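Chemist: A structural model of the following input is requested.
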Amino acid sequence: MITKEQIAEDYKQIQDEICTALEAADGLGKFEQEIWERDGGGGGRTRIIQNGNIFEKGGVNFSAVHGHLPHTVKKALNVEQDDFFATGVSIVIHPNHPFVPIIHMNIRYFEMPSSFGSQSEPIRWFGGGIDLTPHYVIEDDAKHFHGALKSVCDQFHADFYRRFKVWADDYFHIKHRDETRGIGGIFYDRLTANDEISWEQVFEFSKAVGRSFAPTYIELVNRNRDKAFTDEHQLWQYQRRSRYAEFNLVYDAGTKFGLETNGRIESILMSLPPTAKWIYDYHAQPGSEEEKTLSLLKKGINWV
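Modeler: Presented below is the predicted three-dimensional model:
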């Protein structure tokens, strides 16, 4: 049986691999690490990169925490017991270039002892996903991104990409704006073994998603990092960052879970951009690239 300790160790290795790849891609920025402990049990490794050649602010964070769930979280998860263990890697990268997209990834594992005694199987599942938030939607990049995710999904189940893409479209939707945060990706939760996939395969899928992050994102970075841009392009970038902040503060389940389980505030809110702008009653110019991007921030677009 795969143990929670093994899962945590493999996630730490994935954190290491991603940090090494991102530092090489940036060429200047280096991750600073902070080891932290959580009141109530566990801790993690927060790694932040700032003011690099291309990465203005980013985090690649690992955590493995345990303890007792607050009542609000128990109610949200629809469970009776409160002992839990959770581990994962969470990533958000904010580039300094308007044509390089924001990216988010999370792979996580959650476990609770069985409420029927130590002889029963624990309640356990994997969750996670990757989604892309371009400031400007470049269709070839969107196709590459979704194609890479579909390739990973297809290795494990013929229907994973379709199901998890729809889930991402629904999850990363800014309801009060009636627009998606970006071009989606894949999102899944409470994924466990069944008649079609073993527990070992579910774990391998989680790791494969994590290891797809660096090559997929670095390809998009290198496609766009040398493009010229104007002050107007950067103003639009800051406008789109504000939508990212709105989603994370209002809807994001990971943010809520971290805050409600006494997580480390700096690690939880590292997902917010360093600079964002809320321009009152902004309207994109007809026929502009900004208007085109807004037209593509909707559910159900078939990129592959």
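
Chemist: CA only for contacts and neighbour counts going forward, please
Modeler: Fine.

Chemist: so where do the helices sit in the protein?
Modeler: Secondary structure of the chain (DSSP state H): helices located at 4-26, 71-77, 139-154, 160-171, 199-224, 231-250, 253-260, 265-268, 289-295.

Chemist: now those helices in CSV, with distance to V65 and mean neighbour count?
Modeler: CSV is the format used below for the helices of the chain (distance: least, C-alpha to C-alpha, whole Å; neighbours: other C-alpha atoms under 10 Å):
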stretch, distance to V65, mean neighbour count
helix 4-26, 10, 17
helix 71-77, 15, 12
helix 139-154, 28, 18
helix 160-171, 25, 19
helix 199-224, 18, 17
helix 231-250, 21, 18
helix 253-260, 10, 15
helix 265-268, 13, 16
helix 289-295, 39, 16
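
Chemist: export those to CSV and tack on distance to F110?
Modeler: Below are the helices of the chain laid out as CSV (distance: least, C-alpha to C-alpha, whole Å):
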stretch, distance to F110
helix 4-26, 9
helix 71-77, 11
helix 139-154, 21
helix 160-171, 19
helix 199-224, 12
helix 231-250, 21
helix 253-260, 12
helix 265-268, 17
helix 289-295, 36
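
Chemist: quick one: which of those helices is nearest G59?
Modeler: In terms of C-alpha to C-alpha, the element of the helices of the chain nearest to G59 is helix 265-268, at 8.2 Å.

Chemist: and the contacts of that closest one?
Modeler: T46, N61, T255, G258, L259 (C-alpha atoms under 8 Å, 6 or more residues apart in numbering).

Chemist: can we see that at 7 Å?
Modeler: Residues outside helix 265-268 that contact it (C-alpha atoms under 7 Å, 6 or more residues apart in numbering): T46, T255, G258.

Chemist: dump the residue contacts of the residue nearest to A64 when sequence neighbours are not counted.
Modeler: Nearest residue to A64, sequence neighbours excluded (C-alpha to C-alpha, 6 or more residues apart in numbering): T87, at 4.1 Å. Counting by C-alpha under 7 Å, 6+ apart, T87 touches A8, S63, A64, V65, R108, Y109, F110.

Chemist: name the nearest residue to the fifth one, ignoring sequence neighbours.
Modeler: The shortest distance from R108 to any non-neighbouring residue, by C-alpha to C-alpha, 6+ apart, is to G88 (3.9 Å).

Chemist: that neighbour and M105 touch, don't they?
Modeler: No - using C-alpha atoms under 7 Å, G88 is not in contact with M105, being 10.4 Å away.

Chemist: higher neighbour count, these two?
Modeler: Legend: neighbour count by other C-alpha atoms under 10 Å for G88 and M105, higher for G88 (24 against 21).

Chemist: show me what contacts that one?
Modeler: Y11, F62, S63, A64, I107, R108, Y109.

Chemist: also L77?
Modeler: L77 touches nothing, counting by C-alpha under 7 Å, 6+ apart.

Chemist: another for comparison:
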Amino acid sequence: MRQFATSVDAQFALTELSQVQAYFVNKLQTISTGTTFTSVEWLRDQGTHGGGKRFEASSNDVFNRASVNVSQVNYEDTPEKAFISATALSTIIHPQHPLAPSIHIHVSWTELRNGKKYWRLMADLNPAIEEVNDTRLFNEMLKKASGTYYESGIQQGDAYFFIPALNKHRGVSHFYLEGFVGDENTPERFAIDFAMQAVDCYIAILTEKLSYLAPPSDQQLQQQLDYHTLYFYQVLTLDKGTTAGLLIHNQNDVGTLGSLPAYINRDLLAQWIACSPATQQPLVKALVDLLPATSQVNITAQIKANIAIAIREHYQK
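Modeler: You can find the predicted model right below:
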């Protein structure tokens, strides 16, 4: 049985983010008739220190990969730990059609033992092939949802999602606020409302796309495969949240790597070994080596498990 944090603020975060999760899953199921999201529960230390529940859609005509996760980990009984609890909504949706953009949303509440408490807010639009109007709509949503924090969130997002080795960004619109506490005028539900507005904006974009898109061309599918490879590279070599999650524990490896697209271009990934930083080249090579020797690779659950091992071994060295 999962043990939950006793803090009123952590309980608020878990209740509200779980409602956002249920709302998002319901909307995704509604616009993708026939898609079933399966509930998967995972436990930290058999539930003693919490865990989480994610809803996953198997690959189908609409979704390449889709995962909507809510977790709460707490160490109230472990005084040597620096943090008391962390409660998070983390979701990634990769549609099948190359003209339908992917979305990543992360909203979390953290309480440290030194008394510090803060939110972390992220929302980024990730099209394989950019549609300017989608980018405009998403940026308008971010500006409305974040208010006076818009410029700071965009600045931090642009820095976080930049890939120096490739001189490219992951995605076209990036928002990131780390250690967010707001001020006396910040509404209690600021972070929750931010998540809901990001969800509603994405659902509107995806609904419109699914209503008219023609079957993709081979060129569009190749662009998507290559972009998903870039996404794969950024997550596994630069994303601090993913790396930290894998290094802290091994009890949810497949879930932690739930943001990875279903297929990537192994040949393209191999080309990026040489341009990676010297300290990361062994990691990228290890990732390439554990993939089947085909150009297009299906990132299965077993491959995710192997990736997690490779990342841990790399940083332990």
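
Chemist: tell me how many other residues crowd the aligned residue in structure 2 for S63 of structure 1.
Modeler: Under the alignment (TM-score structural alignment), S63 of structure 1 pairs with S71 of structure 2. Neighbours of S71 of structure 2 under the rule other C-alpha under 10 Å: 23.

Chemist: please apply the same query to Y109 of structure 1.
Modeler: 24.

Chemist: now it. Nearest residue, chain neighbours left out?
Modeler: F126 (4.5 Å).

Chemist: how near is that neighbour to V250 of structure 1?
Modeler: Counting by C-alpha to C-alpha, to the nearest Å, the separation of F126 of structure 1 from V250 of structure 1 is 23 Å.

Chemist: same check, this time on K75 of structure 1
Modeler: 19 Å.

Chemist: do T180 of structure 1 as well
Modeler: From T180 of structure 1 to V250 of structure 1 the distance is 14 Å (C-alpha to C-alpha).

Chemist: aligned to T230 of structure 1, what sits in structure 2?
Modeler: So, by TM-score structural alignment, T230 of structure 1 is matched to S217.

Chemist: how close does that match sit to L99 of structure 2?
Modeler: S217 of structure 2 is 10 Å from L99 of structure 2, by C-alpha to C-alpha.

Chemist: okay, the two: which has more neighbours?
Modeler: L99 (22 against 11).

Chemist: show me the contacts of T87 of structure 1 that map onto strands.
Modeler: S63, A64, V65, R108, Y109, F110 (DSSP state E).

Chemist: contacting residues for the closest residue in space to the last one that isn't next to it in sequence?
Modeler: Translated: F110 of structure 1. Using C-alpha to C-alpha, 6+ apart and skipping residues adjacent in sequence, the residue nearest F110 of structure 1 is A86, 4.5 Å away. The contact partners of A86 of structure 1, by C-alpha under 7 Å, 6+ apart, come to A64, V65, H66, Y109, F110, E111.

Chemist: switch the cut-off to 6 Å
Modeler: A64, V65, Y109, F110 (C-alpha atoms under 6 Å, 6 or more residues apart in numbering).

Chemist: what distance separates stretch 123-142 of structure 1 from the middle of the whole chain?
Modeler: Centroid separation for stretch 123-142 of structure 1 versus its chain: 7 Å, with C-alpha atoms, centre = their mean, to the nearest Å.

Chemist: what do you get for stretch 269-285 of structure 1?
Modeler: 19 Å.

Chemist: please say which position in structure 1 L260 of structure 2 maps to.
Modeler: Checking TM-score structural alignment: L260 of structure 2 goes with L272.

Chemist: so what's its match closest to, chain neighbours aside?
Modeler: L272 of structure 1 sits nearest to A245 (C-alpha to C-alpha, 6+ apart), 5.7 Å away.

Chemist: distance of the corresponding residue of structure 2 for that neighbour from V297 of structure 2?
Modeler: Under the alignment (TM-score structural alignment), A245 of structure 1 pairs with F232 of structure 2. Distance, F232 of structure 2 to V297 of structure 2, by C-alpha to C-alpha: 12 Å.

Chemist: ditto for K304 of structure 2
Modeler: Distance from K304 of structure 2 to V297 of structure 2, by C-alpha to C-alpha: 12 Å.

Chemist: can you check S39 of structure 2 too?
Modeler: In terms of C-alpha to C-alpha, S39 of structure 2 sits 26 Å off from V297 of structure 2.

Chemist: which of the two has more neighbours?
Modeler: Counting neighbours by other C-alpha under 10 Å for S39 of structure 2 and for V297 shows that V297 has the greater number, 18 against 13.

Chemist: need the counterpart of D16 of structure 1 in structure 2.
Modeler: Match for D16 of structure 1 (TM-score structural alignment): A22.

Chemist: what's the answer for S151 of structure 1, then?
Modeler: Per TM-score structural alignment, S151 of structure 1 is aligned with K144.

Chemist: residues touching that match, list them.
Modeler: Taking C-alpha under 6 Å, 6+ apart, one finds nothing in contact with K144 of structure 2.

Chemist: identify the residue of structure 2 aligned to D189 of structure 1.
Modeler: Aligned partner of D189 of structure 1 by TM-score structural alignment: E178.

Chemist: then T216 of structure 1?
Modeler: Aligned partner of T216 of structure 1 by TM-score structural alignment: C201.

Chemist: for A123 of structure 2, see how far away that match is.
Modeler: C201 of structure 2 is 11 Å from A123 of structure 2, by C-alpha to C-alpha.

Chemist: tell me the centre residue of structure 1?
Modeler: M105 (2.6 Å; C-alpha atoms, centre = their mean).

Chemist: that residue against I91, yeah?
Modeler: Yes - using C-alpha atoms under 6 Å, M105 of structure 1 makes contact with I91 at a distance of 5.0 Å.

Chemist: now for the two: what residues contact both?
Modeler: Common neighbours of M105 of structure 1 and I91 (C-alpha under 6 Å, 6+ apart) do not exist.

Chemist: which ones are touching H176 of structure 1?
Modeler: H176 of structure 1 neighbours (C-alpha under 6 Å, 6+ apart): none.
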